[in-house]
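>>> From the sequence below, what's the structure:
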Amino acid sequence: MGIYTEEHEMFRKALRKMLDKEAYPYFEQWEKERDIPRDFWLKLGENGFLCPMVSEEYGGLALDFGYSAILTEELERVGAGLASGISLHSDIVTPYVEAYGTAAQKEKWLPKSVTGEYISAIAMTEPGAGSDLAGIQTTAKKDGDFYILNGEKTFITNGIHADYVVVVCKTDPQAIPAYKGVSLLIVESGTPGFKRGKKLDKIGMHSADTGELIFEDVRVPAENLLGEENRGFYYLMEKLQQERLIVALETQIEAECCLKLTVDYVKERKAFGSRIADFQNTQFKLAEMATEIDLGRTYVDSLIAKHITGQDIVKEVSMAKWWISEMAKRVVADCLQLHGGYGYMEEYEIARRYRDIPVAAIYAGTTEIMKGIIAKQIIK
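Take a look at the predicted model:
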C-alpha cells in the first residue's frame, strides 16, 4: 500500500528498539501485577513516542496519523493490555483537547500528556448506558463559575491512574432530542467529590487499567468546559472515526500475531509421526486465516491512508471495526484449536491473546452498532 515513508519506518525502528528493551522483558510481569508502571509512560514520553500528532507549540511533534498507527501496532504486538491505555491517551483523548480546547486548556494539559507526566481518560460509559451515549445520566449543573457534576462511569480505560478525565455529561437534561444536551468537562484528579471506584477484574487485558469513576457534587471550574456547552455529542461523533480505526488496527495486529504464533507451533509440534503443519486440515485452516488477515490488512491500510488525508470514512471505518474484530475472534479460536491442549495453558502466548481479543467487538461501539451505522450510511 505504501502508506509509510522512510521517516515513518525510522520511527517504527526506534520504537521497536525501545520496546525490546523496556516492554517485552517485563510484560508478563505487568500482566500478573495488572498494572503498567508510570515509569514506562515516562520513558515513552522521553523518547518522543507519546501523542505524536500534538502540535510543536505544546511539546508534540506535529506528525501525521501514520505515526500514531505505528505506535498502536507496535504496542499491540507486545500485548493488548499495553496498547489499550496508551493508544487511548495518545490518540483518542488528547485529540479532543487539541481540537476543542482553549489555548489555556491546551497549555495546561497537552505538554505533560506528551511527556507522560499526565495520563488521560475519557468517561463515556455508565452502568446503565453503553452504546447509547444519549442515554447517559451524569449531569453537570451550572452554578456561577462552576459546574456541579454528579454521576457514575464504568469500564473506563486509564480510570484508576488518570490525572485528568474528559467526562461526557448532560448540561441540559431536558433537551429534545437528548443528545443536544451533552457536554464535555475536564475533571482533574484530586478534585473534591471525584472518587475512583474499584479497579475492574476483566477476563483479559489484565495489565490495562480499567476502573469505575464516581462524581458526587464535584465542583468543576466552568473554564474546564471543552468546546461549547451542549455540543459534546457532535464532538464525540467527529472523533469516533479515529477511535474505531485504532480498534480495527489493534485487532488486525492481534490476528497477525496469532497466526505467526500458530505457524511456528505447528511446524515444531508432531502428532502421529508427522508435523501438525503437514496435515491437510492444518494447511486449509492456515490458508483460510492468512487470506482473511491479508484482506483485513489491505483494507485497514487503505483507511489509514484516507484518514491521514482527512477524508470522511465513517462508514468504512465502521465496516473495518466490526469485520476485523470478528475476524480476529475467529482466527484466535482456530489458532488455539491448532495448539491443542497447550493452547489452553497460560504459559503459551496464544492463551492470553484468546482472552484479550473478544472485547474489541464490544468497546468503541459494538458490532451491532457498527452494522447500524453502515446501514444508515448506505440508505442515506
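
>>> C-alpha from now on. contacts and neighbour counts both.
Fine.

>>> Pull the number of nearby residues for residue 108.
Neighbours of residue 108 under the rule other C-alpha atoms under 10 Å: 12.

>>> In a helix, it, correct?
Yes: looking at residue 108 with DSSP: H, G, I helix; E, B strand; the rest coil, it is inside a helix.

>>> so what's it up against?
Contact partners of residue 108, counting by C-alpha atoms under 8 Å, 6 or more residues apart in numbering, are absent.

>>> do that again at 10 Å, thanks
58, 102 (C-alpha atoms under 10 Å, 6 or more residues apart in numbering).

>>> ditto for the one 4 residues further on
When the contact criterion is C-alpha under 10 Å, 6+ apart, the partners of residue 112 are 42, 45, 58, 59, 118, 119.

>>> where exactly do the strands run in this protein?
Counting by DSSP state E, the chain has strands at residues 120-123, 139-143, 146-157, 164-170, 182-188, 194-199, 210-221, 225-226, 270-271, 274-275.

>>> for comparison, sequence B:
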Amino acid sequence: MAASAVVRRGVSGWARRRLLAGVLQLRRGCAGLAVDDTVNGLSEEQQQLRRTIGKFCQEHLAPKAQEIDQQNEFKEMREFWKKLGDLGVLGITAPAEYGGSAMGYLDHVLVMEEISRASAAVGLSYGAHSNLCINQLVRNGNEAQKEKYLPKLISGEHIGALAMSEANAGSDVVSMKLRADRKGDYFVLNGSKFWITNGPDADVLIVYAKTDPNAVPASQGITAFIVEKTMPGFSTAQKLDKLGMRGSNTCELIFEDCEVPAENVLGHLSKGVYVLMSGLDLERLVLSGGPLGLMQAVIDHAVPYLHVRKAFGQKIGSFQLMQGKMADMYTRLMACRQYVYNVARACDQGHFNSKDCAGVILFSAECATQVALDGIQCLGGNGYINDYPMGRFLRDAKLYEIGAGTSEVRRIIIGRSFNAAFK
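Sure, this is the predicted structure:
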C-alpha cells in the first residue's frame, strides 16, 4: 500500500510508520516459503513446474492481488491470460495437436495451487477456463469442435466458462429450467444461468439446457452446448458483487431466443448429464488446488509476521500458543496436499472416483477456512484490517465450501457411495 494512501486516510505519523513497516514485512512474506516437494512425492519435473509457475505468479500476479480484490476487477486479465497461454498451462491437459501440453491432473492441480497462492480470485477464473471449459471440450468434443475452439482457448486469445447453475438450480443442478428447443439446424435457448464464473468475460461457454423437459428421470433430458458470446440472443447481466473471489468476474447469463447450431451440441443429445457428472468430479479435483494455494498463502504471510512482531519483549512466534497455530496450519495444509495429490495421481492412472473427488474439495475447503481464521488470529489486530490480506484469504476460502457443490452435497456424495456398497 502506498504511503500517500495511508496519509489520505488520516493515520497518525507514528501509526503510519508502524502500519507501513508491517505491510512491507508482509510483502516480503509474499515471496513465499519453501515447499518440501520431496515429502509431497513430486517428480523433478513437477517440482520444476511448481517453481516456474510460482515464480511467474509471485512476480506478475501477487503484487496486484490486493488491488484486484479492492476494485473487484482484474483489468489486465486478457494480457495475463495470453502469458498463461505462452507458459502452456491453459491447455495443460489438452493434446499437443491443439496446442496443449498433454500433461496430467496432478500437474493441473499444481498450477491451480500456485496461481491461487498469488491470487485466489484469478486462480478460480483459471480453473473455470482450463478445467470446466477446455477439459470438457477435450473429453467430450468431436474433432471439428476441438479444431475450432481449442487453439484460441489454449493460447489465451479467448476466455472460457461453463454454465450449469441457475438461480433455483444450484446443487440440484438437474432441476435447471433453461430450455433448448430444436428448430431445424438450430436449437433455440431461452432462460438464464446464474453465478457463472468468467461469465462477463467469456468468449466461449459450455452451457447445459433442457432439451427434453418431460424426460424421466429429469437428468436424461439435459444437453450440453458450445455457445459463443457473439451468438444473437445471448447477453450477460451486470456482474455480481461478491463477498470474496473479487476480480473473478461472475454474472447471470441471459438467453432470449438464442440460436445455437445443432453442430454445437457437446456429446450426445439429451445425454449431457454424463458430460456434466464426469466433469464435476474433475472440477472438484482440480479446484481443490485453490484451497491448497490459499493455505500456503496464509502461511507465507503469517509465519514471517510471527518472527518480526514483538510482544512482552520477544517475537510472538516464540510463544507456545503461536507455535501451536503454526503447527496446526502447516499440518492441515500438508494433510490436504497428500490427499489431493494422491487422488490426482489416481486420475492420471485412469482411476476416477466420485467419492474421493468430492472428498478432496470437502476436506481442503474446510481446512482452508480454518487456516485463514488462524492466520487472522496470528496477526491479531492487523489481521482484521484490510491493509493486510488475511481477511481476503478468509473471504476467498469460504467460496470453496459453496461452489462446485456445497460441503453438504459433498458429504451426501460420500455417504451415498458407502450406502451403495450395502445394497
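
>>> Let me know the TM-score between chain one and chain two.
With the length set by TM-score structural alignment, normalised by the length of structure 1, the two chains reach a TM-score of 0.96; 380 aligned residues with a C-alpha RMSD of 1.6 Å.

>>> before we move on, the earlier item: the contacts of residue 112 of structure 1 into TSV, with extra columns for distance to residue 363 of structure 1 and neighbour count?
Formatted as TSV, the contacts of residue 112 of structure 1 follow (distance: C-alpha to C-alpha, whole Å; neighbours: other C-alpha atoms under 10 Å):
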residue	distance to residue 363 of structure 1	neighbour count
42	27	20
45	26	20
58	30	19
59	30	18
118	24	19
119	20	27
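
>>> Return the member of the residues you listed nearest to residue 158 of structure 1.
Nearest to residue 158 of structure 1 among those is residue 119, at 7.4 Å by C-alpha to C-alpha.

>>> what does the closest one align to in structure 2?
Residue 119 of structure 1 maps onto residue 159 in structure 2 when the alignment is built from TM-score structural alignment.

>>> Spatially nearest residue to that match, not counting backbone neighbours?
Spatially, and ignoring its direct neighbours in sequence, residue 159 of structure 2 is nearest to residue 202 (4.7 Å; C-alpha to C-alpha, 6 or more residues apart in numbering).

>>> In structure 1, what residue corresponds to the one you found?
Using TM-score structural alignment, residue 202 of structure 2 lines up with residue 162 in structure 1.

>>> number of nearby residues for that match?
Counted by other C-alpha under 10 Å, the residues lying close to residue 162 of structure 1 total 21.

>>> now it: how far from residue 356 of structure 1?
Remark: distance between residue 162 of structure 1 and residue 356 of structure 1 (C-alpha to C-alpha, to the nearest Å) = 22 Å.

>>> show me the contacts for the residue of structure 1 positioned farthest from its centre.
Largest separation from the mean C-alpha position in structure 1: residue 273, at 44.1 Å (C-alpha atoms, centre = their mean). Residue 273 of structure 1 sits next to no residue when contact means C-alpha under 10 Å, 6+ apart.

>>> counterpart of it in structure 2?
Aligned partner of residue 273 of structure 1 by TM-score structural alignment: residue 313.

>>> same thing with residue 354 of structure 1?
Using TM-score structural alignment, residue 354 of structure 1 pairs with residue 394 in structure 2.

>>> Now do residue 78 of structure 2 against residue 201 of structure 2, distance only.
In this structure, residue 78 of structure 2 and residue 201 of structure 2 are 9 Å apart, going by C-alpha to C-alpha.

>>> Spell out which residues are contacts of both of the two.
Joint contacts of residue 78 of structure 2 and residue 201 (C-alpha under 10 Å, 6+ apart) are 158, 159.

>>> Could you check which of these two is surrounded by more residues?
residue 201 (20 against 15).

>>> can you pull the contacts of the closest residue to the match of residue 354 of structure 1 other than its chain neighbours?
Taking C-alpha to C-alpha, 6+ apart, and ignoring the residues beside it in sequence, residue 394 of structure 2 has residue 372 as its nearest neighbour in space, at 5.0 Å. For residue 372 of structure 2, the contact set (C-alpha under 10 Å, 6+ apart) comprises 294-299, 302, 329, 378, 383, 390-398.

>>> The same query, at a cut-off of 7 Å, please.
When contacts are counted by C-alpha atoms under 7 Å, 6 or more residues apart in numbering, residue 372 of structure 2 touches 295, 298, 390, 393, 394.

>>> Residue 71 of structure 1 now?
Contacts of residue 71 of structure 1 (C-alpha under 7 Å, 6+ apart): none.

>>> Also residue 153 of structure 2?
Applying C-alpha under 7 Å, 6+ apart to residue 153 of structure 2 gives the contacts 159, 160.
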